[in-house]
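Q: Generate a structure from the sequence data that follows.
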Amino acid sequence: MSEELVDIAVGRIGHMCAFDYDMCLMYVLGGYNGYNKEMQTKYLSSQELWIYDTLIEKWSMRRCTGEMSTTDIPAGTSGASCIISSHYLYMFGGYTEEGNSNQLFRLNLKNFQWKQLEPLGKRPLACDKSVCWIYDNKMYLFGGYGCVPIETRDERNFDFVYDPKSHWHYPRGWNNQLVYYDLTFNQWVWFKTEGKVPIPRAAHAVAKVGHKVYIFGGRHEELRMNDIYSLDMKQMSWTEVYSFNDNNETSVPIGRSWHSFTPLSDKQIILYGGFSQDNKPLSDCWALDIESMTWSTIDLPFNKPRIWHSSIASSFGEIIIFGGATHNILDLQNLRNIKDLYSGDIIVLRFVPKSLLRLCLDASVMNYHLLHKQWKYLPRNVKHMLELKKNTIQTNSAGS
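A: You can find the predicted model right below:
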């Protein structure tokens, strides 16, 4: 359970990411960043928890253990889902070396110990590339790509579309299952909703704003979509907000999968990147006005395509994007150096000026030679932040 200060996290795609607003910390787990000689995916260990402090802009890494034994530690995974509640991180599903999983794990963020949970109730389908959110102390899961259900269509309350091109160890497909894990009673609960349910999909994205959840895009069979559905969590009712799929329309984002869709405020959601219908990595950025349900483009001073990355809204009015693929992950043969595929960079989309505290930290470190003698008079926590910030800036300057 030791902490290691690092300059940059290991580049990866298909990882999990969650944000602790109380601590201003972004947690990153799992994913993969390469292949072995047999072209099998190189999954990153769940024993490594990467932590990005958004206040001082510094990475660290924690070694995690199992609460009772190593069986409590999840296998290396891509496409899993996670949420944070209190001081716990909950992780469901994903794809491992053994195939799709429907296991649920909990990581204690105080002692960094994993525990495999055994909830009551019927488990969700084993799948990856689903989305999740937390509401009323419940972890909700929607959609994904994975195992064929055992039940017949008449016996289940969701749809499943078989993928005839699935080339893994067993048949798979897309689903639109909606189920929640009750954190209080440790059980899975299946329930019914009203309204028009989104069609099965995977690699879609979700944004929760207040008591409403918004689903954007994702892949259904050969189609990468740009539709929007909302779920009213009080009424448990779906609404089809937007069903446009003409990729020639310029006033809305084109269809995509493996994108991020992050709530910036109670009025805006930010869309970034993804994988287009014609298999191109995207670098466009859009803002969705929730009240009018209209899109507007955001012009960025850079062009950084990202696929299957992660994104969080920090406590400082900014969107932080980490990792992801920079090229077409389905066409590795035309990639000169496969190491270039996996990004370890952070992209910051800043919508308000930096806070006074962060500006003061930056200025104090940049003028270290003038001010460092006065640092000893500062409160211990402020001095600690300055020392960490100083190490970050010095390291980055040395490598530039």
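Q: can we go C-alpha only for contacts and neighbour counts from here?
A: OK.
Q: So N226 versus D246, what's the distance?
A: N226 is 9 Å from D246, where distance means CA to CA, to the nearest Å.
Q: shared neighbours, these two?
A: Contact criterion CA atoms under 8 Å, 6 or more residues apart in numbering; residues bridging N226 and D246 by contacting each: I254.
Q: out of those two, which sits in the busier spot?
A: N226 (23 against 13; other CA atoms under 10 Å).
Q: pretty sure the more buried one is touching E249, no?
A: No - applying CA atoms under 8 Å, one finds N226 not in contact with E249, separated by 11.0 Å.
Q: Contact partners for T297?
A: Per CA under 8 Å, 6+ apart, neighbours of T297: 284-287.
Q: which of those has the most neighbours?
A: Of the contacts of T297, with other CA under 10 Å as the count, A287 tops at 22 neighbours.
Q: Please look at that residue and Y272 and confirm they touch.
A: No - in this structure A287 lies outside contact range of Y272 using CA under 8 Å: 9.1 Å.
Q: Export the contacts of T297 to JSON lines and append columns for secondary structure and distance to D20.
A: Output for these, formatted as JSON lines (DSSP: H, G, I helix; E, B strand; the rest coil; distance: CA to CA, whole Å):
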{"residue": "D284", "secondary structure": "strand", "distance to D20": "27"}
{"residue": "C285", "secondary structure": "strand", "distance to D20": "24"}
{"residue": "W286", "secondary structure": "strand", "distance to D20": "25"}
{"residue": "A287", "secondary structure": "strand", "distance to D20": "23"}
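Q: Now show me the structure for the sequence below, then we'll compare the two:
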Amino acid sequence: MSGPEEDVSGEAASFGRCNSSSGSSSSADAASASLPVAEDPCSFASPPFFPSLSSSSALMSSALSASLPPASGAASLEGFGTGGSVPASPSPHFWSRPNPSGTSPGPRAAHSCDVIGTKMFIFGGWNGKFALNDLFILDVQSLRWTRVEQDGCSPPEARNNHTTAAVGDRIFVHGGHDGTQWLADLHVLDTTPAHMGRHRGLSWSSPPVSGRRPSARACHSFTRVNEKLYMFGGYDGANCFQDIDILDLDTMAWIQPAVTGEKPQARNAHTMTVVDRKLVLFGGHSGNTHLTDLHVFDTATLTWTKPEISGSPPPGLRGHTANLIGHKIFLFGGYDGKRRTNEIYILDTKARAWVVVSNAACSAVCDNAPPSGRQRHSAALVSNRKLFVFGGFDGNKWLNDLHVLDASRFEEDALNDSAVRQLVENLRSLVNCPDFADVVLVVEGREIHAHKNILAANCAYFKQMFLGSMLESKQSKVVIPGWSYDAYIAMIEFLYTGKLNETRTDVVCEVMGLADHYTLFTLKSYSENVLTALVDTDTVCPLLKSAETYQARNLKRFCLDFVFRHADQIMNTPAFDELEAIPSLVMEIAKMSLLKSRKGGGGSGAGSDSGGVDNEQKRETSSSR
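A: Coordinates of the predicted model:
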């Protein structure tokens, strides 16, 4: 093995699964590997990749746009027939990193994790060298780890990429890979003693079953709906699967039902989440590609459907986890073939819409940063409020860190967001509204009705104007010379709402000038961002002049770089000739040209950026062979 990625994929490291006795969602993972196919039990010939079974059946939370229910229960899938949308910029989520006492599990990925009551059970996995069959319990109330001594209780052989499901006080374990062979065995752990405070006496059994048993496999899902366990997908070293196998818990018989509808593509590394009596399937890997499709299996009618979902779906992920609370499914982490993410994606099953929760703002508002990007971790919801994320692989090392997402704070944040949105809309309605206005600004002969207290609260210039000894402080009408009406009303709307909705290049340029004149630094930054997106071969020279005039450094830097990357199209145009009227710009362009010629020529833009991406892709490709 030549690197960490190879080690991970090595003996079919089992992706962490997470189950809850009150419901179930599941995920399997097959990630890329650099091992020869013969050494990698979950490899495909091109490209090879290893499987890792992701978390399953824990309910997770989202109270992004509605309050959390008193209990998780089962959500309705009515929304899969109604359509709708979800806000594009949800609130930041809130993470903490507890430090439990006791003996914690060693670093691992591809383990299983099941929550029953107040106990979280970690079993098996892959530590980078070999498969595991150890068992740990985390008391989520006291935050204490305990390693369970399994002498005399005949635990299953070491494995990873197995799949599990919690049923009452029992945990069903199926399949996986032991490092040399694919497994098809079924084991049951009786956890009853653990709930009585005893960590000895937990017993394993291999229950007798009838019917045609599923073939050996790993990276599959095992999901509970009432008294049946539904198995889907997986990989056996040669093929992926797309059939449904059902274990009837009343009769302990395996059933292969006749299903209707369009079957999903065969896959492993997917997630399967229970919503009401339906199973929501997302993503995974087909052996050739990452999948972003979503399917729904109705366990009552045994029918597959493929609903239309709005919004931008997650990238094709494997090694992610999926969890449900209320009517929203949360996906966390996973690997898309290029990077391991720590993003959260939300599927609102009523609105039929995807939304991504950015981590960008989280570090500024959270006690702790979000977990690092990872795959093959486990994620378990406890008490319908807190999501416990454990372990996984970050691309370099196996992890045993524990992070907790406080889902209840989504509810608080959602209420705050709703209140802020309503406040902004209320303030927007006052823009140029004569009601309660106490000053009129006259721009290009047109009146703008305004409110002194709002203007003064958001702009020091207006505060000085209205409270100081300036003549305007005593006037009910103030004439504003030198600016256009469109630009000025855009600035006024920003002072009321904090938003810039104007996109016309000439108007936004003038707004940037207004922001510079009135020392509105946030508005100036917003204007620069908008104008940067509008730069092309026709606009770059006028925008460069505006950037120089209003000392917009970021916009100026971007425009100069754009000029050099497209010099053959720009330098012979009349607009470029007009830059000669600004000697400071001419001097700066000359200096940059001289420096670049000394370095051997070539711009710093698209060409070199593309090369960087290509090199990264080459490294990724070489490491997966």
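Q: Next, the TM-score between them, please.
A: In this superposition the chains share a TM-score of 0.59, using TM-score structural alignment, normalised by the length of structure 1; 251 aligned residues with a CA RMSD of 2.5 Å.
Q: Which residue range of structure 2 does the helix or strand hosting L370 of structure 1 align onto?
A: Counting by DSSP states H and E, the element that carries L370 of structure 1 is helix 368-371. Mapped onto structure 2 using TM-score structural alignment, helix 368-371 of structure 1 covers no residues at all.
Q: How far away from the center of its chain is that helix?
A: Chain-centre distance of helix 368-371 of structure 1: 39 Å, with CA atoms, centre = their mean, to the nearest Å.
Q: Now do the SS call for K263 of structure 2.
A: coil (DSSP: H, G, I helix; E, B strand; the rest coil).
Q: And it, what's its match in structure 1?
A: When structure 1 is aligned by TM-score structural alignment, the residue opposite K263 of structure 2 is R123.
Q: Next up, the contacts around the closest residue to that match other than its chain neighbours.
A: Distance criterion CA to CA, 6 or more residues apart in numbering; nearest residue to R123 of structure 1, sequence neighbours excluded, is W188 at 6.3 Å. Residues near W188 of structure 1 by CA under 8 Å, 6+ apart: 119-124, 179-182.
Q: Name the member of these with the most neighbours.
A: Of the contacts of W188 of structure 1, with other CA under 10 Å as the count, Y181 tops at 25 neighbours.
Q: Touching, it and Y135? I think so.
A: No - contact between Y181 of structure 1 and Y135 fails when scored by CA under 8 Å: they sit 10.4 Å apart.
Q: what about the strands in the stretch 201-350 of structure 1?
A: 205-209, 212-220, 223-232, 237-242, 256-257, 260-263, 268-276, 281-289, 294-297, 310-313, 318-322, 346-350 (DSSP state E, counting those that start in this stretch).
Q: Out of the ones you listed, which is closest to K390 of structure 1?
A: With distances scored as CA to CA, the stretch of the strands of the stretch 201-350 of structure 1 nearest to K390 of structure 1 is strand 346-350 (18.7 Å).
Q: Looking at structure 1, which helix is longest?
A: Assignment by DSSP state H gives helix 380-398 as the longest helix of structure 1.
Q: by contact count, what packs against that one?
A: strand 58-63, helix 356-366 (3 or more CA pairs under 8 Å, 6 or more residues apart in numbering; DSSP states H and E).
Q: right, so the ones you listed: which one is the most enclosed?
A: Highest mean neighbour count among those (mean count of other CA atoms under 10 Å): strand 58-63, with a mean of 19.
Q: how far away is the counterpart of H320 of structure 2 in structure 1 from S260 of structure 1?
A: With the correspondence set by TM-score structural alignment, H320 of structure 2 lines up against H204 in structure 1. For H204 of structure 1, the distance to S260 of structure 1 equals 8 Å [CA to CA].
Q: repeat for L125 of structure 1
A: L125 of structure 1 is 23 Å from S260 of structure 1, by CA to CA.
Q: More neighbours: the two, which one.
A: Neighbour totals were compared for L125 of structure 1 and S260, and S260 leads with 27 against 22 (other CA under 10 Å).
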